[in-house]
Structures are given as structure tokens and as C-alpha cells.
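> with the sequence up front, the predicted model follows.
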Amino acid sequence: MATFFTDLISSIFTPGATPSIIIATNGSFAALQIVLLVLLILTYSVHFVVLSFLCAGLWWVINWFVTELETANRKGRDAKQSKEMEKEQERDERRVEDSGTETEGGGVQSEGGSSGSVLGSKTEGLLRPEDAQDVLRKRKNSGEASSGDLSTDSDWDKVSEAEEVDR
């Protein structure tokens, strides 16, 4: 019983509806209903019937609100857990995609294997098409472009020459 009161006092300073506050609230309303019933029997006054209905309504509304609050918190926790699980799955998928390197034939080769010339070492810093979707921008007309905005054929020639040297 002493632990209940210490939990009740400490739960005053914690946000939300704690079990000890809910128990204390329900106990208080039950005691109030008993007092109103005793007063009704002693005085035969209609006022105590009305007060008893008001007390019962308030008691029900408080318990309903606590139930709704717990349901909303549970949904929030579930949504947060599902988002975290989705993020972990995306990370796992990215790890699987990043674990292989592309070969010249377009296939994916594991890091330990060796076949043909591997372009993975040359293209590690480059964006893949899936990653580049956020970075793409609309091409400007030739009149709007500054000197570094558009690639030229000579840039592609340099890439081709680098590949031929590696072979």
C-alpha cells in the first residue's frame, strides 16, 4: 500500500495517464458514488440523484479519454516501429546492392570474384541511375548555358580513352 502512494506521488510529475493515477481516479469516483447514494438514502433529495448521474457521466468520460489516449499512443508507437523497420529494410537492400560491382558485360560480380575488366574501381564515386533521380536537373537551352553546364563530346572521348587504356 505504501508503494502505491509513492507511485501516485511520483506519477504526478510524469506526463500521461499512469496506472496509479487511473486507479486513484476510479477509486475516488467509486467513493463519491457511495457517498451520494448514502446521502440520497438519508435525505430523499432528488439533488443527489442528479449529482450521481453527473458523477457517473464524468467518470465514464475520463475512462473513455484514457482509453483513447492509450490507443493513440499505441498507434503512434506502431507507426514509429514500422517506419524504423522500413528504414532498416532499405538499408539492407542498399547494402546488398552496394556489395557487388558492375562488370563490363553489365552483370554484377561479387567483390571476391574475378572476371574480365571490372569497372567498379573506376565508377565507385559516380552516381547510379537510381541514386541520380534526385540530382537530375532540367537541361538549359544552349543560349542559357554557362561554360560548365553541358557536357561535350570531348568529355565522352576522354572516358572512352580511359577505358581503352585499362584493357
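Thanks, I have the structure now.

> when you work out contacts or count neighbours from here on, use the C-alpha atoms and nothing else.
Fine.

> identify the single longest helix in the protein, thanks.
helix 46-98 (DSSP state H).

> right, and the helix or strand after it?
strand 100-102 (DSSP states H and E).

> for that following strand, packing partners?
strand 108-110 (3 or more C-alpha pairs under 8 Å, 6 or more residues apart in numbering; DSSP states H and E).

> structure B:
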Amino acid sequence: MATFVSDLWESIFTPGPTPTLLIATNVTFAALQLVLGLLLVATHSIHFVVLSAISGGLWWSINWFARELKIHQQQEEEKARRAEQTPIGRSDDSETEVEGRSTVGANRGRGRAGAPVVIGGESDDITKAASASNEVEVVQKQGELKQRVAAGDNSPSQGTKSSVSTEDEWEKVSENENEKDK
């Protein structure tokens, strides 16, 4: 019994459900169900039936969660074993290495829509980036940036990019807050 108590104390500080903790939980819930059943017989109160149902649901959910965690841990261990068995130069992805270049997937050098991606204006940049690193981040060129137009003005703001739009917006926000406070 002393060993069980010391194992229970240590299992509290161990992450995850340990067998000792699950045994203590199940014994405690069984004792609670027994007490609720005895109180039901003694008082004939519907409250103990409801409490017993709630307790039973909690008991079942704790055991279900512990089983799910155990299954997840087994899956993670299986993935770790597979990773150890896989040779270093290969993985489960469609990644291959050819003479220092890395080719990832069938859409190498293609953007989301399948169009060729141009990085820095040269199409060889993708090949250079692939040979420099095993991980290639494909950047798709978006549209050009547009400057905001100042209120009442048809040309882009002459000051800094944030001077007109941001300060005006903050002034509107503070005016709205002052009106709400009144």
C-alpha cells in the first residue's frame, strides 16, 4: 500500500495518464458511485440519480480520454520508429536529391495557380535557391502596391505613406470615442 501511495504521488507530477493514476481514479469513481447509490436508497431522492449520471459520464470521459492519449502515443512511437528506419537521404515525401539540388514535389517552381514563379526577375533563381538550401520557399509575385489617395485629392499623398491615412483614421477613431463618452 505504501508503494502505491508513493507511486500515486509521483504520477501526479508525471505528464500523461499513468497506470497508477488511472487505477486511483477508477477506484475513487467506483466508491463515489457506491456512496451515491447508498444515499439514493436511504433518501429516495432523485438528486442522487442525477449526480450518479453526471459522475458516471465524467468517469467514462476520463477513461475515454486516457485511451485516446494512449492511442496517440502509440502512433507517435510508430512514426518515430519509421523515421529511424528511413535512410537519411530519403523521406516519405516526394523529395529527392540530385547532384546537390533538391526537388520537392511535382510542381517545382510553380505558384498556387500553376504559373511559373519569377523570383527577382530571373527564372534560374529557383534553381539557385534549391541548390543553396534543401527548403525552398516559393514566392508568388502579387500585384503592385497602390498608394492611398488623400481625402479630396486625386493624387497619391505627397507626405509619408502613413502620414495622411493613418493619422486621419486615428483622429476619426478618437472623435468617435469622445462622442460615445458624452
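The structure has been received and is ready for your questions. Since the structure is predicted, the reported quantities are computational estimates derived from the model, not experimental observations.

> what's the closest non-adjacent residue to residue 46 of structure 1?
The spatial neighbour of residue 46 of structure 1 that comes closest, neighbours along the chain excluded (C-alpha to C-alpha, 6 or more residues apart in numbering), is residue 40 at 7.5 Å.

> residues contacting that neighbour?
46, 48-49 (C-alpha atoms under 8 Å, 6 or more residues apart in numbering).

> contacting residues for the residue nearest the centre of structure 2?
Closest residue to the average C-alpha location of structure 2: residue 72 at 15.6 Å, with C-alpha atoms, centre = their mean. Contacts for residue 72 of structure 2 (C-alpha under 8 Å, 6+ apart) come out as none.

> coming back round to it: PyMOL command for the buried members of the contacts of residue 40 of structure 1?
Only the buried entries of those go into this PyMOL selection, using 16 or more other C-alpha atoms under 10 Å:
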select buried, resi 48+49
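
> over in structure 2, see which of the contacts of residue 40 of structure 1 survive.
For these, the subset whose aligned partners also touch in structure 2 (both residues aligned by TM-score structural alignment, their matches' C-alpha atoms under 8 Å) is 46, 48-49.

> host element of the residue lying farthest from the centre of structure 2?
When distances to the mean C-alpha position of structure 2 are computed (C-alpha atoms, centre = their mean), the maximum falls on residue 42, with 49.7 Å. Using DSSP H and E, residue 42 of structure 2 sits within helix 19-43.

> residues of that helix that come out buried?
20-22, 29, 32-33, 36-37, 40.

> quick one: map the residue nearest to residue 46 of structure 1 onto structure 2.
Aligned counterpart of residue 40 of structure 1 in structure 2: residue 40 (TM-score structural alignment).

> on that earlier part again, which of the buried residues of helix 19-43 of structure 2 lies closest to residue 2 of structure 2?
Distance ranking of the buried residues of helix 19-43 of structure 2 against residue 2 of structure 2, using C-alpha to C-alpha, places residue 20 first at 12.7 Å.

> picking that back up, distance to residue 62 of structure 2 for the buried residues of helix 19-43 of structure 2 - can I get that in CSV?
Listed next are the buried residues of helix 19-43 of structure 2 as CSV, based on distance: C-alpha to C-alpha, whole Å:
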residue, distance to residue 62 of structure 2
20, 14
21, 11
22, 9
29, 10
32, 15
33, 15
36, 19
37, 21
40, 24
